[in-house]
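> quick one: sequence plus predicted model below, questions after.
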Amino acid sequence: MDFAGAQEKAKAFTKKPTDEIFLEFYGLYKQATVGDCNIEKPGLLDLKAKAKFEAWNKNKGMSADDAKAAYIKAYEKYAPIYA
C-alpha cells in the first residue's frame, strides 16, 4: 500500500477514530506533506489548534518518506478496528 492509498482508506473509515488516533494521523500527514511544523504555537485557549500543532510538532525532524511509512503503518494498525 502507498501513502495516497492509505490516506483514502483512512478517510473512509466507517467508525470514527478517537481524537488521539486522529491526531496521530494528522501529525504524520502534515510531516509527510509539509515537513517540520512551520506555524506559530496557538494560544492556550484554542485547544483544538493546540492539539493539532503538538501532534505535528511531535514528528519534527522526521523525513517525508519516514512520515509516509509511519502513516501507512498507523493505517494498517487501526484499519481492523475502524474500517
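Perfect, I can see it now. Residues are numbered from 1 along each chain as shown.
> from now on I want contacts and neighbour counts done on CA atoms only, so please keep to that.
Fine.
> buried set for the helix or strand containing Ala79?
Using DSSP states H and E, Ala79 sits within helix 64-82. Across helix 64-82, burial judged by 16 or more other CA atoms under 10 Å covers Ala64, Ala67, Lys68, Ala69, Ala70, Tyr71, Ile72, Ala74, Tyr75, Ala79.
> another structure for you, compare them:
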Amino acid sequence: MSQTPAFEAAVAASKTLSEKPGNDVLLQLYSLYKQATEGDASGDGPANPFDFVAKAKHDAWAGLKGKTTAAAEQEYIELVAKLKG
C-alpha cells in the first residue's frame, strides 16, 4: 500500500517527539500505523500467552478492524500533530 506524503512525514515526526508518549498513546500510534500500512489484523495474536506487550499491540490493532487505511492514516497524522503540540 502506498502512503501519502503527509503520513510519511508524520511517521518521521513521531520518531522525533520531544517527550515519549505514555503506553496508551504508543499503542494508539502503533495500531493506527499498522492499520494504515497493512489493513486489518489477522490471526489471534502472539502464540506465547505471556508476551503481554505483543498481545496488547495485537489487541489494539485488532480493535481497528474495518477502519480504512485512509482513515487510519488521517488519525495517525492528527495524533502526531497533537503530540508535537
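Received it, and whenever you're ready, just let me know what you need. For clarity, every value in this text was computed on a predicted model and none was experimentally measured.
> let me see the TM-score of these two.
The TM-score (TM-score structural alignment, normalised by the length of the first structure) is 0.87; 80 aligned residues with a CA RMSD of 1.4 Å.
> that older thread, what residues does the helix holding Ala79 of the first structure touch?
Residues outside helix 64-82 of the first structure that contact it (CA atoms under 8 Å, 6 or more residues apart in numbering): 1-3, 6, 10, 13-17, 25, 28-29, 31-33, 35, 59.
> if we can go back for a sec, quick check: of the buried residues of helix 64-82 of the first structure, which lies closest to Phe53 of the first structure?
Closest approach to Phe53 of the first structure among those (CA to CA): Ala67, at 15.9 Å.
> and the aligned residue in the second structure for the closest one, how far from Gly22 of the second structure?
Under the alignment defined by TM-score structural alignment, Ala67 of the first structure is paired with Ala72 of the second structure. Separation of Ala72 of the second structure from Gly22 of the second structure (CA to CA, to the nearest Å): 20 Å.
> same question, Ile77 of the second structure
To Gly22 of the second structure, Ile77 of the second structure is 18 Å away according to CA to CA.
> just the element for Asp44 of the second structure, please.
Assigned by DSSP H and E, Asp44 of the second structure belongs to neither a helix nor a strand.
> that one: neighbour count?
By other CA atoms under 10 Å, 10 other residues sit near Asp44 of the second structure.
> again, but for Ala51 of the first structure
17.
> can you check Asp51 of the second structure too?
Asp51 of the second structure has 11 neighbours, counted by other CA under 10 Å.
> what does it align to in the first structure?
Per TM-score structural alignment, Asp51 of the second structure is aligned with Asp46.
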